[in-house]
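**Student:** Sequence first, predicted model second:
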Amino acid sequence: MTICKYIRQKKRYILMYVSLLLTFFFACYYFTNYEKYTTPSVTRLAQGSNAYYKDHPNGVVQALDHGCYLQTSNFSQHQHSEELLAERNCRKKMPVALVLGAALSGSATLKSALSFHPNVTVPEFTVPLNFTDIGPYLAKMPHSLPHQVTIGECQEYLYMTDLSKQMVTSVFPGLKVIILIRDPVARAMSEFLALKSKSSSKVYRQSISKYLHLPVGTSRRDPHKVVKERMWTGKNSQLYDTSPDDIHYNLEDTFEETVLESAKIDPVHFLVQRSIYGSGIRKWVRVIPPQNMLILDAERFAQSPVETLEIVERFLGLSPFYRKDFFSFDLSKGEFCFNSPVRSCVEPLPMQKPLPALSDEIVTLLREFLLRSIKVQSKYANAYFPHLGENPLIYTPFR
């Protein structure tokens, strides 16, 4: 009787202690499984499966089930089993859109952002386009679910010379094109810094060489050679195509020494050529309808990624997906990270440090030379772009 009487007298305190104890246990269980409840689409690759191991605080890499493959936090794609691919009706498709972009203007970063959209798939690696043999190109596309669209990316698409309307429409009917551009002087300087860096990626150097057909960094074959006058006369002279045999590839100690020849801008240096966006834009306008082309400001993308991605979503007819808290971008530092749905960062390109300053004279000379190209791109962009000189020159390479 004494014990029962005691319990009746203290039952309020006993119930309170039991409630606290149960709350404690439930809280521990919830936080232990927090990731499971808050991000159900995010999976941790397990032992015994097709696990992808890398140095990581927890020993594994976080991965997103993107339908036909797992996408890890370092943007690697791990295809599901053939059985699961068949069960989900996964197929390889030709891209409905291509992301071009002036070199070091963020096309790869935009592709990385699009890779998280639930209705989009992108190839893991850049795929060169050969219109005469499309089979290998399709083979390198990722599998996708029936409702997903494939989007390709390659900065070199902007510099293609063998474009024809019949060729493009036969392979990509209804193709849409997204072009990223940035201040052409900053872009040229960014590429110079990336190539001059001692830690410059061999892969990046080789990708440039592949376009140029000769190794980057070689001296001019004939520094006294006069470029054919017919190629550089008339009001459209700065938009003319240049034969790879005429392009200069030298990299001197300074940017000024590299792009100047006899105190004038060297019109056939590859750093200058790759900043003449108007030429590439005009070629694409000739093969696709204007309404199928979207030209974006790379600096604006780095400053406000969600705003740019919302424009891309509307252009491609995608459902809204991106939020401001998904991103952490800083162009000046070269930091481009995604906080959701998987925490991941785009590996920055190396650059020479400390950053050298450009003289006002070289900036003025290069901008005057590129003015015609700027007018052409503005004509087709059908949108406001900051005028040259409005933004501070940020030389950071933007992958």
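**Tutor:** Cool, the structure landed. On a predicted model such as this, the values are computed, not experimentally measured, just so you know. Numbering: from 1, shown residues only.

**Student:** hey, let's count contacts and neighbours off CA atoms from now on
**Tutor:** Will do.

**Student:** Tell me where the stretch 201-350 of the chain has helices.
**Tutor:** Residue ranges of the helices in the stretch 201-350 of the chain, as given by DSSP state H, counting those that start in this stretch, are 202-212, 255-259, 270-273, 277-285, 298-303, 305-316.

**Student:** Please identify the most buried of those helices.
**Tutor:** helix 270-273 (a mean of 24; mean count of other C-alpha atoms under 10 Å).

**Student:** Show which residues not belonging to that helix make contact with it.
**Tutor:** Applying C-alpha atoms under 8 Å, 6 or more residues apart in numbering, the contact partners of helix 270-273 are 188, 191, 192, 212, 247, 248, 249, 259, 266, 267.

**Student:** dump the residue contacts of the fourth one.
**Tutor:** Residues in contact with residue 212, defined by C-alpha under 8 Å, 6+ apart, are 244, 247, 270.

**Student:** do the third one as well
**Tutor:** Neighbouring residues of residue 192 by C-alpha under 8 Å, 6+ apart: 251, 255, 271.

**Student:** Return the member of those nearest to residue 65.
**Tutor:** When the contacts of residue 192 are compared for distance to residue 65, the smallest value, 40.0 Å, is given by residue 271; criterion: C-alpha to C-alpha.

**Student:** what's the distance between that closest one and residue 249?
**Tutor:** 8 Å (C-alpha to C-alpha, to the nearest Å).

**Student:** swap in residue 204?
**Tutor:** Plainly put, residue 204 is 15 Å away from residue 249 if you go by C-alpha to C-alpha.

**Student:** What's the local residue count around residue 182?
**Tutor:** Here the number of neighbours of residue 182 (other C-alpha atoms under 10 Å) works out to 27.

**Student:** so it sits right up against residue 103, yeah?
**Tutor:** No: in this structure, residue 182 sits apart from residue 103 without contact. The criterion is C-alpha atoms under 8 Å, and the distance is 9.5 Å.

**Student:** coming back round to it: take the helices of the stretch 201-350 of the chain and lay them out in JSON lines including distance to residue 164.
**Tutor:** As requested, those are arranged in JSON lines below (distance: least, C-alpha to C-alpha, whole Å):
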{"stretch": "helix 202-212", "distance to residue 164": "19"}
{"stretch": "helix 255-259", "distance to residue 164": "31"}
{"stretch": "helix 270-273", "distance to residue 164": "21"}
{"stretch": "helix 277-285", "distance to residue 164": "9"}
{"stretch": "helix 298-303", "distance to residue 164": "27"}
{"stretch": "helix 305-316", "distance to residue 164": "23"}
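
**Student:** ok, and here's another one to check against it:
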Amino acid sequence: MNDSEDTSPNGRWRKRLISIALGCLLLTFSLGMLGGTHPRGESHIKTWSRPGTGFQLDKDKPAPPNEDSEASKDFTCDKCCYRYTTIENGILEIQSKSELMKRGCEKRLPDAMIFGVKKGGTTTLKNFLSYHPDIAFSQDELKFFTSSEDRYKGVEFYRNEMLYSTPDQISMEKTPAYSHYPKVPAMIKKVLPNVKLIIIMRDPVERAISDFVHMQVTIARKCKKKSGCNLDNSGYYIAHTFEDSVIDSNGEVNYSNLLVAKGVYVTDIQRYLKYFKPEQILALDGEAFIKNPYPAVKLVEQFLGIKDYFTRDHFYYDVQKGFFCLNKPIPNNCMKESKGRPHPEVNDETLRKLRDYYRPYNKALNDLMKVDFHWSS
């Protein structure tokens, strides 16, 4: 026997206490490994482990850990014609034909639509609203009213392009190009006289820069780095720099270039007001939406007359990506990588000229819509 070993009663009790303490420490460590928080930049967001890029929801699968039954119900959207997936995976997964029939799912003409504007925040707004259980949102831009080929196919073709919805849901689509085509408001009025219309608009200077970056990517994809590129008489003029694109050889704003023209929102809305009542149109501030999406989605809920669903907890700011993402019903659910492309530095003289150009139009827009858009111009 080792001379240093303590065989006294006190020594044996001391050993037992040490063993119990070690066991408690191991148990606490193990429980900590099963749950907790996941760091994202400077914040900590409640989450859980999952395979792949996102959830593939299935009613036959058990609910994710650490979620109560009420959250699980919300997660699967039991009243909808689809199950939710992540934005990366397409947002929606259509139910089986038997389920569609059981739930009374049909393709219906839109009750509401986002009709503008390009690079104003339309895609992000559509993605967020798609998770509201009272909204069935078509995920593609249908472009029915800007495509003569599609219109020739008729209204039933348009209806068939919509997403399945239940009788209790608002059917929606989003096509930002509708805002700028002069003949579109009359065509929408003829087919959808009672439709509710949503337009989300950014500071027109910021919108123009964002559109320039978008068009550069589009041109690069179409032209494949060839020396010349045909923009199909689109109305866009895209030079090597933003400054050369929006300022002409005389040093004046090139207002005929769609980079600039699409920021004169008041003209577009005035066309719609010839055919629709003011209460049928909701104007949202895209700059405020970028900074905090919660107030905007609450305004949409009120405008559409649907249930109070979104809370502040649905959204979180991802410091690494630099924009807001969704945390419910699927955690850590962000826009695709194409969102948030870096903007070029623009010289002060070009910015001043653009702001001077847009200022009277922005004031007219504020007066028309009774909304104070606090834009730089």
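**Tutor:** Yep, that arrived. Just so it is clear, the structure is predicted and the values come from calculations on it, not from any experiment.

**Student:** what's the TM-score here?
**Tutor:** Scored by TM-score structural alignment, normalised by the length of structure 2, the superposition of the two chains gives a TM-score of 0.72; 308 aligned residues with a C-alpha RMSD of 3.3 Å.

**Student:** hang on, the earlier thing: distance to residue 389 of structure 1 added to the contacts of residue 212 of structure 1, as JSON lines?
**Tutor:** Shown next, in JSON lines, are the contacts of residue 212 of structure 1 (distance: C-alpha to C-alpha, whole Å):
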{"residue": "244", "distance to residue 389 of structure 1": "31"}
{"residue": "247", "distance to residue 389 of structure 1": "28"}
{"residue": "270", "distance to residue 389 of structure 1": "23"}
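
**Student:** Of those, just say which sits nearest to residue 342 of structure 1.
**Tutor:** Comparing the contacts of residue 212 of structure 1 against residue 342 of structure 1 with C-alpha to C-alpha picks out residue 270 as the nearest, at 37.2 Å.

**Student:** counterpart of the closest one in structure 2?
**Tutor:** In structure 2, the residue equivalent to residue 270 of structure 1 is residue 258, according to TM-score structural alignment.

**Student:** go on, residue 385 of structure 1?
**Tutor:** Checking TM-score structural alignment: residue 385 of structure 1 goes with residue 373.

**Student:** Please give me every residue in contact with that match.
**Tutor:** In this structure, residue 373 of structure 2 makes contact with 285, 362, 366, judged by C-alpha under 8 Å, 6+ apart.

**Student:** overlap between these and structure 1?
**Tutor:** With both residues aligned by TM-score structural alignment, their matches' C-alpha atoms under 8 Å as the criterion, the subset of those whose aligned partners also touch in structure 1 is 285, 366.

**Student:** Select from the contacts of residue 373 of structure 2 the one having the most neighbours.
**Tutor:** Highest neighbour count within these: residue 362, with 23 neighbours (other C-alpha under 10 Å).

**Student:** What is the equivalent residue in structure 1 for that one?
**Tutor:** Residue-level alignment of residue 362 of structure 2 against structure 1, with TM-score structural alignment as criterion, gives residue 374.

**Student:** Next up, the contacts around that match.
**Tutor:** When the contact criterion is C-alpha under 8 Å, 6+ apart, the partners of residue 374 of structure 1 are 276, 277, 278.

**Student:** okay, now the first one: neighbour count?
**Tutor:** It refers to residue 276 of structure 1. What residue 276 of structure 1 shows, counting by other C-alpha under 10 Å, is a neighbour count of 25.

**Student:** The residue lying closest to it once chain neighbours are set aside: which element?
**Tutor:** By the measure of C-alpha to C-alpha, 6 or more residues apart in numbering, the closest residue to residue 276 of structure 1 outside its immediate chain neighbours is residue 373, 5.7 Å from it. Using DSSP states H and E, residue 373 of structure 1 falls within helix 360-381.

**Student:** now the angle from that helix to helix 277-285?
**Tutor:** Going by axes from the mean of the first three to the mean of the last three C-alpha atoms, to 10 degrees, helix 360-381 of structure 1 is angled at 20 degrees with respect to helix 277-285.

**Student:** how much does helix 360-381 of structure 1 stray from structure 2?
**Tutor:** After superposition onto structure 2, helix 360-381 of structure 1 sits on average 2.0 Å from its aligned residues (mean C-alpha distance after the TM-score superposition for structure 1).

**Student:** residues of that helix that come out buried?
**Tutor:** Applying a neighbour-count criterion of 16 or more other C-alpha atoms under 10 Å, one finds 362-363, 366-367, 369-370, 372-374, 376-378, 380-381 buried in helix 360-381 of structure 1.

**Student:** Turn those into a markdown table, columns for distance to residue 139 of structure 1.
**Tutor:** Written out in a markdown table, the entries for the buried residues of helix 360-381 of structure 1 read as follows (distance: C-alpha to C-alpha, whole Å):
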| residue | distance to residue 139 of structure 1 |
| --- | --- |
| 362 | 45 |
| 363 | 44 |
| 366 | 42 |
| 367 | 42 |
| 369 | 42 |
| 370 | 39 |
| 372 | 40 |
| 373 | 36 |
| 374 | 37 |
| 376 | 36 |
| 377 | 33 |
| 378 | 36 |
| 380 | 33 |
| 381 | 33 |
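
**Student:** closest to residue 314 of structure 1 among these?
**Tutor:** residue 381 (16.0 Å).

**Student:** pretty sure the closest one is in contact with residue 294, am I right?
**Tutor:** Yes: in this structure residue 381 of structure 1 lies within contact range of residue 294 using C-alpha under 8 Å: 6.9 Å.

**Student:** and the end-to-end length of stretch 149-161 of structure 2?
**Tutor:** End-to-end distance of stretch 149-161 of structure 2 (C-alpha to C-alpha): 14 Å.

**Student:** likewise stretch 110-124 of structure 1?
**Tutor:** Using C-alpha to C-alpha, the gap from the first to the last residue of stretch 110-124 of structure 1 comes to 13 Å.

**Student:** Tell me how far it lies from the chain's centre.
**Tutor:** In terms of C-alpha atoms, centre = their mean, to the nearest Å, the centre of stretch 110-124 of structure 1 is set 10 Å apart from its chain centre.

**Student:** What does residue 301 of structure 1 correspond to in structure 2?
**Tutor:** The pairwise alignment with structure 2 assigns residue 301 of structure 1 to residue 289, based on TM-score structural alignment.

**Student:** so who does its match touch?
**Tutor:** By C-alpha under 8 Å, 6+ apart, the contact set of residue 289 of structure 2 is 121, 295, 296.
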